[in-house]
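Enquirer: Here's a sequence, model it:
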Amino acid sequence: MVTKKLYYQDQYIRNFTARLQKSGRDEQDRFYLVLDETAFYPTGGGQPHDTGTLNGMKVHDVEEIEGEIRHYIDVPAEVHKEYTGELDWDRRFDHMQQHMGQHILSAAFEEEYGYRTVSFHLGTETCSIDLEIEYLSDEEMSLVEKTANKVVMENRPVETRWVSEEELSNFPLRKEVSVSTDIRLVNIADFDYNGCGGTHPDSTGQVSSIKMLHWEKQKKKKIRVYFVCGIRVQKQLQKKHKVIQDLTDTLSAPQEELNETATRVLLLNKELEKKNNDLKMELIEYEADSYIEKANVQADRKIVREIFTNRPMPELQQLAKRITAKTDRILVLLINEKDDKLQLVCSRSEDAEINMNDLVNHVLPVINGKGGGNNSIAQGGGERTISAEQLMDELVDHVKKISGT
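Expert: Coordinates of the predicted model:
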């Protein structure tokens, strides 16, 4: 059972009528139907499927499986009935523009530099091709884009034809075809000859324009180039213009000075962050001295115990470290209340013989917590199953127990 593909005959078909051949559910329990012929393009060759309706029912996916094209719908199909199909033409024509643009762009890369395209992806916002190279310069991108748009502006005819394997030698193909039967060529006069089963306009002018956006390195020594064609170029321009206009208003600078102004603002922000961090460290130094002065004395050591609310953990860690670095024979027990959580930081000076990692791990089960550290400093957090004061009592009691006081 093979579905006749109407888009191979006329890619500009928007409406058609066909008879039901088969209906059912697939392995994922999705409803589908198969027609004797269809204009819906199934996913393949880097191009997404068409969408539209069949007798008013939304077609949300189209796949080709063993020669039959399955149209996925939301409800069961009625058997032995004709179906009138209507394609989402805006989506179809957008795909035609992007796919044709890819042919032109790939051919331009080979024409100018011999760079070969090894894969193509047509996304919902942008498209991409992977080139078999390790680096791409701005100058190369500029020249290739200029060549590609020259072919678009010349409005060269695009011809699709079916050929046999023996006839392939008559065409200067850009790459080898992947099939040996039902070979379909898409040719741009005097520029590109390529085996392809996708949908394309019948002239390069309908692509309208091609714009490369950027490139990035991929694994296995490849470069991925992102681009858009046709109506997507206008959408990208509108989107980027809005961003630029918003930045112009935010930074109070004209467009041509945005980069310089943004750089200046970022440098200023870094300086302010550094000053802010320096001030925080100064405050922590003062805090550390204050806590040392009012530390409780227990046996032959001092203990700092304090409960905070919504204090950042890095600050508590710094505070604990500064206290233990400034004086001898001292333990620091800090607890932080944050939303419905309890956090704790415990540290000691080098001469205080209590293992902080053991201390923290002893109390963490009480709050269903997790954490860790080393002999000198440890931290953790968990649920507020008890109050912060009760958790502090647990810590102090365990310190007394293991120190024998």
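Enquirer: going forward, measure contacts between C-alpha atoms and count neighbours the same way
Expert: OK.
Enquirer: Pull out the buried positions in the longest strand along the chain.
Expert: Longest strand of the chain, by residue count under DSSP state E: strand 15-25. Within strand 15-25, the residues scored as buried using 16 or more other Cα atoms under 10 Å are Asn15, Phe16, Thr17, Ala18, Arg19, Leu20, Gln21, Lys22, Ser23.
Enquirer: Which helix or strand contains the nearest residue to Leu258 once chain neighbours are set aside?
Expert: Among residues not flanking Leu258 along the chain, Thr248 sits closest, at 6.9 Å (Cα to Cα, 6 or more residues apart in numbering). Remark: Thr248 resides in helix 231-251, with elements defined by DSSP states H and E.
Enquirer: That helix: which residues count as buried?
Expert: Ile231, Arg232, Val233, Gln236, Leu247, Thr248.
Enquirer: again, but for stretch 61-76
Expert: By neighbour count with 16+ other Cα under 10 Å, stretch 61-76 contains the buried residues Asp61, Val62, Glu63, Glu64, Glu68, Ile69, Arg70, His71, Tyr72, Ile73.
Enquirer: and if you look at stretch 74-92?
Expert: Neighbour counts using 16+ other Cα under 10 Å place Ala77, Glu82, Tyr83, Thr84, Gly85, Glu86, Leu87, Asp88, Trp89, Arg91, Arg92 of stretch 74-92 among the buried residues.
Enquirer: Would you do the same for the sequence below? I want to compare the two.
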Amino acid sequence: MTKKIYYSSPYTTEWETIFKKSFTKEDKYFVVLDETAFYPTGGGQPHDTGTINGIEVLDIFNDETGEVVHMIERLPETTQAFCSLNWRRRFEHMQHHSGQHLLSAVCYTLYNAKTVSFHLGQDYATIDLDLSELNPSQMEKIEQTANEEIYHNRSIHTYYVTSEELAKLPLLKMPKVTENIRIVEIEGIEYNACGGTHVLRTGEIGIIKLIKAEKQKGMIRLYFKCGLRALQDLNEGQQILGKIAAKFNTGRYEVMGRIEKWEEEKKKLESELAKVKEEKNAYVAKELLLKKEGDFLFHVFDDKSFDELKNLAIIMAHDHNLFILFASTLENKAVVVHNGTKNVPCGKFLKEHMGSFNGKGGGNDKSAQAGFPTLEDTLNFLDFSRRELLKKIKN
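Expert: Presented below is the predicted three-dimensional model:
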């Protein structure tokens, strides 16, 4: 069995060993080392990366026998293995795994919330807590307490215990394994059975930054970042805030006031614009009514969005008891509308005819719409529909 250096010496970044076995399976290449510091995926922690003889390590996992298997880009040509670990990735994993233990302990101490599961992804880490609610003030308390424990720089010990020794430890959750039981102890905080890699002291976690909390299957999923990732996230947030402040020509601490003022001005302008549109539509409607043919009104707009003309069509159909066919050449879309008093089902009419003009759409008896790939298709459909609808309405 491969010697697992990642347990005995988790800060090892380079080492020399030999290949115990190499093989190919399904056009992929695998090796087993005599000793390895590459951590395999497991316990919520992703695998390490790095190189073996300059060859990229793509994946690391435990096979069915418990052996550590390394998937690499190609098979090596020698029996000697010179290994180099991607230390930044490993250290981020160590920061987050130790950070998770500390965060889980704080959540339990403060709110009696047990951690049900842990996941460490590329962008953030999560724990699922057996809580139904977690408000912002509680999150602030958790974050503050966890970071205070980081500043105390408590020792983190890892060691193996027997079943008899395990029974004497105050674990919240008993491990599934009965042999090679590995304990991670944060001095004065908690004991936890764990197979992950960890830093030696809480100070190395750097910082724990809570991102958000959301409900997930009756529990609370807490998103967080630690150490290097948390610092990067905070720096990116500062840069974004700085750019927003520059847009409003103000300082970072005054930016919220400026945004609130901008929102008020925006609402006022939107209200004024709505009044202008309403007045304009009234004028347009008055002009359009001069074009109606009995109860039928047809018009093609080249200066209105489809949403605008659709709203106008609905209002005019209701107010003037009309059957309306409007279209927009800006978007190559058409709408047919009436107030329910006409004997032509709009949706059925479109379904029967729009396909002949490469159109797609649908609707109900009183309103339907269709879009067309080209202006030519749109105009051909409108020419046909105008003639057909006039016949149907007169009948």
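Enquirer: Other residues contacting the longest strand of structure 1?
Expert: Applying Cα atoms under 8 Å, 6 or more residues apart in numbering, the contact partners of strand 15-25 of structure 1 are 31-39, 76-77, 79-87.
Enquirer: In strands only, show me those residues.
Expert: 31-35, 37-38, 82-87.
Enquirer: and stretch 66-85 of structure 2, how far out from the chain's middle?
Expert: 34 Å (Cα atoms, centre = their mean, to the nearest Å).
Enquirer: Please apply the same query to stretch 160-167 of structure 2.
Expert: Worked out by Cα atoms, centre = their mean, stretch 160-167 of structure 2 lies 41 Å from the chain centre.
Enquirer: and it, which stretch of structure 1?
Expert: The alignment of stretch 160-167 of structure 2 onto structure 1 (TM-score structural alignment) spans residues 162-169.
Enquirer: what do you get for stretch 86-102 of structure 2?
Expert: Under TM-score structural alignment, the match for stretch 86-102 of structure 2 is residues 88-104.
Enquirer: Tell me the buried residues in that stretch?
Expert: 88-89, 91-104.
Enquirer: follow-up on the earlier one: take the buried residues of stretch 61-76 of structure 1 and write them to CSV, including secondary structure.
Expert: Below are those laid out as CSV (DSSP: H, G, I helix; E, B strand; the rest coil):
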residue, secondary structure
Asp61, strand
Val62, strand
Glu63, strand
Glu64, strand
Glu68, strand
Ile69, strand
Arg70, strand
His71, strand
Tyr72, strand
Ile73, strand
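Enquirer: between those residues, which is nearest Leu268 of structure 1?
Expert: For those, the minimum distance to Leu268 of structure 1 (Cα to Cα) is 51.2 Å, reached by Asp61.
Enquirer: Give me the distance between that closest one and His80 of structure 1.
Expert: 22 Å (Cα to Cα, to the nearest Å).
Enquirer: now swap in Asp339 of structure 1 and tell me
Expert: 63 Å.
Enquirer: go on, Thr147 of structure 1?
Expert: Relative to His80 of structure 1, and taking Cα to Cα, Thr147 of structure 1 is found at 52 Å.
Enquirer: now do Gly67 of structure 1
Expert: Taking Cα to Cα, one finds Gly67 of structure 1 at 20 Å from His80 of structure 1.
Enquirer: Where in structure 1 does stretch 177-188 of structure 2 align, residue-wise?
Expert: Under the criterion TM-score structural alignment, stretch 177-188 of structure 2 matches residues 179-190.
Enquirer: picking up where we left off before, just the buried positions in the helix or strand just after the helix holding Thr248 of structure 1, please.
Expert: For helix 231-251 of structure 1, the following helix or strand on the C-terminal side (DSSP H and E) is helix 258-293. For helix 258-293 of structure 1, a neighbour-count test (16+ other Cα under 10 Å) marks Leu258, Thr261, Met281, Ile284, Glu285, Ala288, Asp289, Tyr291, Ile292 as buried.
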